[in-house]
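**Q** All I have is the shape, not the residue letters:
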């Protein structure tokens, strides 16, 4: 089990959901349905936006980026989770586990950055409509996306380095369905204060700051909308923000619940509930985001129907 250095195991064992092993197969049914729905929905969203020039606007480009990130987030963890449920495939290599940790934090951080950019897009469209086209240019989008990737990459890499530095000489059994940073760190036979502090700092300085800026931007947006003279104009302005607000709620609330659950321990929150909820926060947002935008956005809905009609006609 242990490699030549004696500090790291060759592999970890992912238990799944402790105490619910007999129900793994049953639990896998809704998980697999949500995962397939997320893959199909986000793939369709990417296809619809990328193949229609009329949708090559900042709001839809950000939405396509969000769909790609949703796919990455769910695909980082769910396939291994389902392999545990279906085939009792509990082993994951040490490096594979650290890779999973990296992509979980990377995808989560990028998604948070995209939601902030989408909030900025709505702020410019509603509060400064005359300069909107000049502000949100293709060049701006490329630069913003590049900065977001570099920013989150530099924050995600230390999670892997900190875990690799720890000695694991007590146990290689992870009570989870995937490799969460703190679930792995708690197995170390050394002090993990640095890991805990770094996790708190990153949560506050990345997603925490993003969420505060989103709240501030929507405060300004709401103030501007309420000053519009026409009730019809106010309704239209609010309606363009509803989808984004729903996505924000779906993304941040489950994620921060899972983050807090690790810090307060399982005296107040059962381990089983925590693990199930941790899986839902990488499944529900990716599944629901295409539905929310597909139902509420006329342009996407119409283009999706066109693609389906073409597929149907080709089969006939």
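**A** Here it is on my side, so go on. This structure is a prediction, so every number in the text was calculated from the model and none was measured.
**Q** hey, let's count contacts and neighbours off CA atoms from now on
**A** Noted.
**Q** So which residues of the chain form strands?
**A** Here the chain has its strands, by DSSP state E, at 11-14, 91-93, 173-174.
**Q** and those strands, which is most packed in?
**A** Of all those, strand 11-14 carries the top mean neighbour count, a mean of 22, counting by mean count of other C-alpha atoms under 10 Å.
**Q** Quick one: distance of it to the chain centre.
**A** For strand 11-14, the distance between its averaged C-alpha position and the chain's averaged C-alpha position is 24 Å (C-alpha atoms, centre = their mean, to the nearest Å).
**Q** for it, packing partners?
**A** In terms of contact count using 3 or more C-alpha pairs under 8 Å, 6 or more residues apart in numbering; DSSP states H and E, strand 11-14 is assigned the packing partners strand 91-93, helix 94-127, strand 173-174.
**Q** export these to a markdown table and tack on distance to residue 43?
**A** As requested, the helices and strands packed on strand 11-14 are exported to a markdown table (distance: least, C-alpha to C-alpha, whole Å):
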| stretch | distance to residue 43 |
| --- | --- |
| strand 91-93 | 28 |
| helix 94-127 | 16 |
| strand 173-174 | 32 |
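**Q** separation between residue 225 and residue 136?
**A** Residue 225 sits 20 Å away from residue 136 when distances are taken as C-alpha to C-alpha, to the nearest Å.
**Q** Compare neighbour counts for the two and give me the winner.
**A** Set side by side, residue 225 and residue 136 show more neighbours around residue 225, with 20 against 17, by other C-alpha atoms under 10 Å.
**Q** ok, second structure coming up, stack it against the first:
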């Protein structure tokens, strides 16, 4: 049974605080910051997808996985944007309970998918460095599609019980969420008298069996990569080979460090101020979609060259159009 505040339209609603204890001036400043992050996330990931699609030389396994990462980041941005900007721009702080569970489900699915894609990209780098002659034979388009479907099925199935486990709980007058979006630990703590041990254990099992295992295999992949690179002998060749992994390593750190920090805070940080948990949650869900395209645009030479070619082509197109117009005059 759910007993929460009722909206004017009827039904149960939850109250999203946003950032606790913040003045209106700081509230507006953060609203501009969030808007900037969302703008970078949308434009950056759309640019990455456009460039990979329009550049035949980028139709390789590594860039197919990068396209997956860009799609995942775009979906994550769309999941958190409505409620986050709703709070900071329009002061809309209520969300229906079912809508909250839906948002929570998709946020966690996308988080698991991002972890899976980062693991697939680590495997891609391992095959490219350790088996360069068989690289394209191992990671064919069919294989990549199968990997993508397997990642999606794993995320959907592993998280499917969570909304139903939350539905069975009773919720009382306390309906305040500590973020501007719905996440499982936050909603779970609103239960008034029910035992939430099952929810805690299942959430722990899911995160360990998905992101936990992914992180272990990513580390293992890089151990094998380093061993392969060391066996190459020449220092210049070693650094050149490892340089192809820098973008991916940065993306792994940007995703996993905030995720591990947030998990630790939710499970062991009872005395941690609420604002710390809130800020880490924003970093975990909003920062990676904005930083990933920036990282790959700066550190990936093929992507950087493709962006420059696109910009030069646009500039030449405009110049030629102006020349034709002047000649016509």
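**A** Noted; the coordinates are in hand. Remember, predicted model here, so these are calculated numbers, not experimental data.
**Q** and residue 314 of the first structure, how many neighbours does it have?
**A** Residue crowding around residue 314 of the first structure was assessed by other C-alpha under 10 Å; the count is 8.
**Q** I misspoke; the intended subject was residue 2 of the first structure.
**A** Counted with other C-alpha under 10 Å, residues neighbouring residue 2 of the first structure total 13.
**Q** Let me know how buried residue 183 of the first structure is, in neighbour terms.
**A** Residue 183 of the first structure: 15 surrounding residues under other C-alpha under 10 Å.
**Q** For it, what is the corresponding residue in the second structure?
**A** Taking TM-score structural alignment for the superposition, residue 183 of the first structure sits opposite residue 186 in the second structure.
**Q** Nearest residue to that match in space, ignoring adjacent ones along the chain?
**A** The shortest distance from residue 186 of the second structure to any non-neighbouring residue, by C-alpha to C-alpha, 6 or more residues apart in numbering, is to residue 177 (6.2 Å).
**Q** cool, and residue 228 of the second structure?
**A** The shortest distance from residue 228 of the second structure to any residue other than its chain neighbours is 6.3 Å, reached at residue 130 (C-alpha to C-alpha, 6+ apart).
**Q** what's the spacing between that neighbour and residue 303 of the second structure?
**A** 23 Å.
**Q** wait, what's in contact with the residue nearest to residue 9 of the first structure when sequence neighbours are not counted?
**A** Taking C-alpha to C-alpha, 6+ apart as the measure, residue 9 of the first structure lies nearest to residue 2, with 4.2 Å between them; neighbours along the chain are not counted. With contacts defined as C-alpha atoms under 8 Å, 6 or more residues apart in numbering, the neighbours of residue 2 of the first structure are 8, 9, 10.
**Q** and if you look at residue 75 of the second structure?
**A** The contact partners of residue 75 of the second structure, taken as C-alpha under 8 Å, 6+ apart, are residue 110.
**Q** Which position in the first structure pairs with it?
**A** The pairwise alignment with the first structure assigns residue 75 of the second structure to residue 72, based on TM-score structural alignment.
**Q** Kindly report the same for residue 230 of the second structure.
**A** Per TM-score structural alignment, the equivalent position to residue 230 of the second structure in the first structure is residue 226.
**Q** same thing with residue 135 of the second structure?
**A** Aligned by TM-score structural alignment, residue 135 of the second structure pairs with residue 132 of the first structure.
**Q** ditto for residue 88 of the second structure
**A** Residue 88 of the second structure maps onto residue 85 in the first structure when the alignment is built from TM-score structural alignment.
**Q** what about that match, neighbour count?
**A** For residue 85 of the first structure, using other C-alpha under 10 Å, the count is 24.
**Q** quick revisit: could you single out the nearest of the contacts of residue 2 of the first structure to residue 153 of the first structure?
**A** Using C-alpha to C-alpha, residue 8 comes nearest to residue 153 of the first structure of the contacts of residue 2 of the first structure, at 24.1 Å.
**Q** excluding its backbone neighbours, what's nearest the closest one?
**A** residue 168 is the one closest to residue 8 of the first structure (C-alpha to C-alpha, 6+ apart), at 5.3 Å.
**Q** now for the one you found: what does it line up with in the second structure?
**A** Residue pairing (TM-score structural alignment): residue 168 of the first structure is matched to residue 171 of the second structure.
**Q** One more: residue 155 of the first structure?
**A** Residue 155 of the first structure maps onto residue 158 in the second structure when the alignment is built from TM-score structural alignment.
**Q** Does that match touch residue 207 like I think?
**A** No. With contact defined as C-alpha atoms under 8 Å, residue 158 of the second structure does not count as touching residue 207 (9.6 Å).
**Q** now the helices: where do they sit in the stretch 151-300 of the first structure?
**A** Listed in chain order, the helices found in the stretch 151-300 of the first structure under DSSP state H, counting those that start in this stretch are 181-185, 193-202, 209-226, 231-264, 271-280, 284-296, 298-315.
**Q** Kindly reformat those helices as TSV and extend each row with distance to residue 79 of the first structure.
**A** Listed next are the helices of the stretch 151-300 of the first structure as TSV, based on distance: least, C-alpha to C-alpha, whole Å:
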stretch	distance to residue 79 of the first structure
helix 181-185	18
helix 193-202	25
helix 209-226	29
helix 231-264	19
helix 271-280	11
helix 284-296	14
helix 298-315	27
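**Q** how about these, which one is nearest residue 142 of the first structure?
**A** Of all these, it is helix 209-226 that lies closest to residue 142 of the first structure, at 18.7 Å by C-alpha to C-alpha.
**Q** which parts of that closest one are buried?
**A** Within helix 209-226 of the first structure, the residues that count as buried by 16 or more other C-alpha atoms under 10 Å are 209, 210, 211, 214, 217, 218, 221, 222, 224, 225.
**Q** Nearest to residue 148 of the first structure among those residues?
**A** Distances from residue 148 of the first structure to the buried residues of helix 209-226 of the first structure, taken as C-alpha to C-alpha, are shortest for residue 210 (11.2 Å).
**Q** mind listing what that closest one touches?
**A** Taking C-alpha under 8 Å, 6+ apart as the criterion, residue 210 of the first structure is in contact with 112, 113, 116.
**Q** any idea how far the match of residue 183 of the first structure is from residue 233 of the second structure?
**A** Look at residue 186 of the second structure and residue 233 of the second structure: by C-alpha to C-alpha, they are 51 Å apart.
**Q** repeat for residue 124 of the second structure
**A** 22 Å.
**Q** Same check on residue 256 of the second structure?
**A** Residue 256 of the second structure sits at a distance of 32 Å from residue 233 of the second structure (criterion: C-alpha to C-alpha).
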